[in-house]
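Q: Okay, predicted coordinates and the sequence, questions at the end:
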Amino acid sequence: MLCESFELTLKEAFRFCDGLKIPSYRYESKIIYPETTQGVNFMLDKMGYFLDKTAFMIKGENLEYLNAVLASKMSFWYLKQICSTLQADGLSMSKIFVEKLPVIETHKIDSTLLKEIESLASEILESKRQKTQELEQRLDSLIYQLYGLNQNEINIIESELQSRERERERERENRGN
């Protein structure tokens, strides 16, 4: 998201320069997980989040399937058995422990079962995203109220952000073509 925002800002700043070429990039999804945690917290990132020094990432293919396996109760139980513990409930999720998880390779799985796992995992992620959007909208509303913004001021903020989001969508579509 930061790269897209920067790219849009550059294009706007140099809109008068004919032929200006901004390098394009292709984002690849990844699974993110924290180095230390009290549960199993794997997240499939399709948006391009940046990581800090206390998180790890997994790149590759079949990430929906892999994320579903990693986020399962079975994986949590297994990691609790092999990970270093921190205080009462904390786990040190170093790469060496996560790599030991017995993940069945996709070519060894019945295709119907694999599709069902991936479909359900995607449905869960979408459901969480929808719920998050509702909560974010409610939070924005409370922040607007906190700052005493009137409807006209709110409309200005919302309109500008929607315009930028539409521009980002067009840019993504253009990159895909």
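A: In hand now; what should we look at?

Q: Only C-alpha atoms from now on, for both contacts and neighbour counts.
A: Fine.

Q: Tell me the buried residues in the helix or strand where residue 145 lies?
A: Assigned by DSSP states H and E, residue 145 belongs to helix 111-146. By 16 or more other CA atoms under 10 Å, the buried positions in helix 111-146 come out as 114, 117, 118, 121, 122, 125.

Q: the strands in this protein, which residues?
A: All strands of the chain, identified by DSSP state E, fall at 30-34, 36-37, 43-45, 55-58, 84-86, 90-92.

Q: dropping in the other structure now:
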Amino acid sequence: MECVGEILTNKKQDSTSDTKALESRLDSLIYKAYGLNENEINLIETELSTRERERERTEIIDKIYRLYTQFYDSAYNFTMEAQVAYQGKILYPCIMANESCFVYEEKGFFAPAPANLITGKECDMKYLTGFLNSSFVYFLMREFYMGGGIEGELKTNNLLKLPIPKITKANQTIVNQIIALVDEILQNKAKDKNFNSLEFESKIDNLVYKLYNLDEKEIKIIKGAARRDIFINKEL
């Protein structure tokens, strides 16, 4: 019983190495008391070793899970705080061969295929959504910023070259009207995914023309190019 007393003393002092040695001595005494042979002892030791490894594995998994939970909670809280700063993002595909496709998204979804995203303040994102989906901007992208190997490919470095009008006091009214129309489209699409938004898109087109101070002749060229693209795509 002296061996048991030493084990208990070492456990109180948290002396792991000494305790293990003493536990091994105690095991030997028990085996001897029961008159076990080498094969029987090996069988017991193997079973105990397996159980010990399983226990350690369970402890490791439990520790990893607790660390993951702590990390997830902190990441979730950070995300919730970040949403105060921005309420949505714009997703757009790498290739837009037939039409402009910049999607305003605010529910936390991500694209399952290769795509890019733009983040920022809610009002800026809605302004850009309307602006980037306009006929004139798609005309600019097709003429000057797309391609380079793949038809309709829009590289991020080319998008950054796009001359986007900054929001100023002079054009704030136009910008607000674009945002309001984007809100109308989003609200109607939320109610009915098949909602026809062409009327609203046409109004946004006209507002973008005003942003660039385009005259009737220039607008006619852009509309003519848009009709030509539609005709070509239908033929293809």
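A: That came in fine, so what should we check first? Keep in mind it's a predicted model, so treat the numbers as computed, not measured.

Q: quick one: what's aligned to residue 110 of structure 2 in structure 1?
A: Aligned counterpart of residue 110 of structure 2 in structure 1: residue 50 (TM-score structural alignment).

Q: What is the neighbour count of residue 75 of structure 1?
A: 18 (other CA atoms under 10 Å).

Q: Please report how far it lies from residue 91 of structure 1.
A: 13 Å (CA to CA, to the nearest Å).

Q: again, but for residue 171 of structure 1
A: 41 Å.

Q: which one of the two has more residues nearby?
A: residue 91 (21 against 15).

Q: Now which residue in structure 2 aligns to the more buried one?
A: Mapped onto structure 2 by TM-score structural alignment, residue 91 of structure 1 lines up with residue 152.

Q: shouldn't that match be in contact with residue 146?
A: Yes - if you go by CA atoms under 8 Å, residue 152 of structure 2 and residue 146 touch, sitting 5.7 Å apart.

Q: gap between the counterpart of residue 179 of structure 2 in structure 1 and residue 95 of structure 1?
A: Mapped onto structure 1 by TM-score structural alignment, residue 179 of structure 2 lines up with residue 118. Residue 118 of structure 1 sits 24 Å away from residue 95 of structure 1, going by CA to CA.

Q: ditto for residue 129 of structure 1
A: Noted for residue 129 of structure 1: a distance of 27 Å to residue 95 of structure 1, by CA to CA.

Q: can you check residue 24 of structure 1 too?
A: 31 Å.

Q: just residue 167 of structure 1 next, same as before
A: 38 Å.

Q: Tell me the counterpart residues of stretch 47-61 of structure 2 in structure 1, please.
A: Going by TM-score structural alignment, stretch 47-61 of structure 2 sits over no part of structure 1.

Q: Tell me where structure 2 has helices.
A: Along structure 2, counting by DSSP state H, helices occupy 2-13, 16-34, 38-85, 122-132, 135-140, 156-159, 172-191, 198-211, 216-235.

Q: would you list these in JSON lines and tack on distance to residue 115 of structure 2?
A: Shown next, in JSON lines, are those (distance: least, CA to CA, whole Å):
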{"stretch": "helix 2-13", "distance to residue 115 of structure 2": "58"}
{"stretch": "helix 16-34", "distance to residue 115 of structure 2": "55"}
{"stretch": "helix 38-85", "distance to residue 115 of structure 2": "21"}
{"stretch": "helix 122-132", "distance to residue 115 of structure 2": "16"}
{"stretch": "helix 135-140", "distance to residue 115 of structure 2": "18"}
{"stretch": "helix 156-159", "distance to residue 115 of structure 2": "10"}
{"stretch": "helix 172-191", "distance to residue 115 of structure 2": "21"}
{"stretch": "helix 198-211", "distance to residue 115 of structure 2": "23"}
{"stretch": "helix 216-235", "distance to residue 115 of structure 2": "23"}
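
Q: tell me how far the ends of stretch 102-113 of structure 2 are from each other?
A: By CA to CA, the extent of stretch 102-113 of structure 2 from end to end equals 15 Å.

Q: Show me what it is in contact with.
A: 87, 88, 89, 90, 91, 92, 93, 125, 126, 129, 132, 133 (CA atoms under 8 Å, 6 or more residues apart in numbering).

Q: What are the buried residues along that stretch?
A: Per 16+ other CA under 10 Å, stretch 102-113 of structure 2 contains these buried residues: 102, 103, 104, 105.

Q: now do stretch 65-85 of structure 1
A: By neighbour count on 16+ other CA under 10 Å, the buried set for stretch 65-85 of structure 1 is 65-71, 75-76, 79-80, 82-83, 85.

Q: Nothing else from me, thank you.
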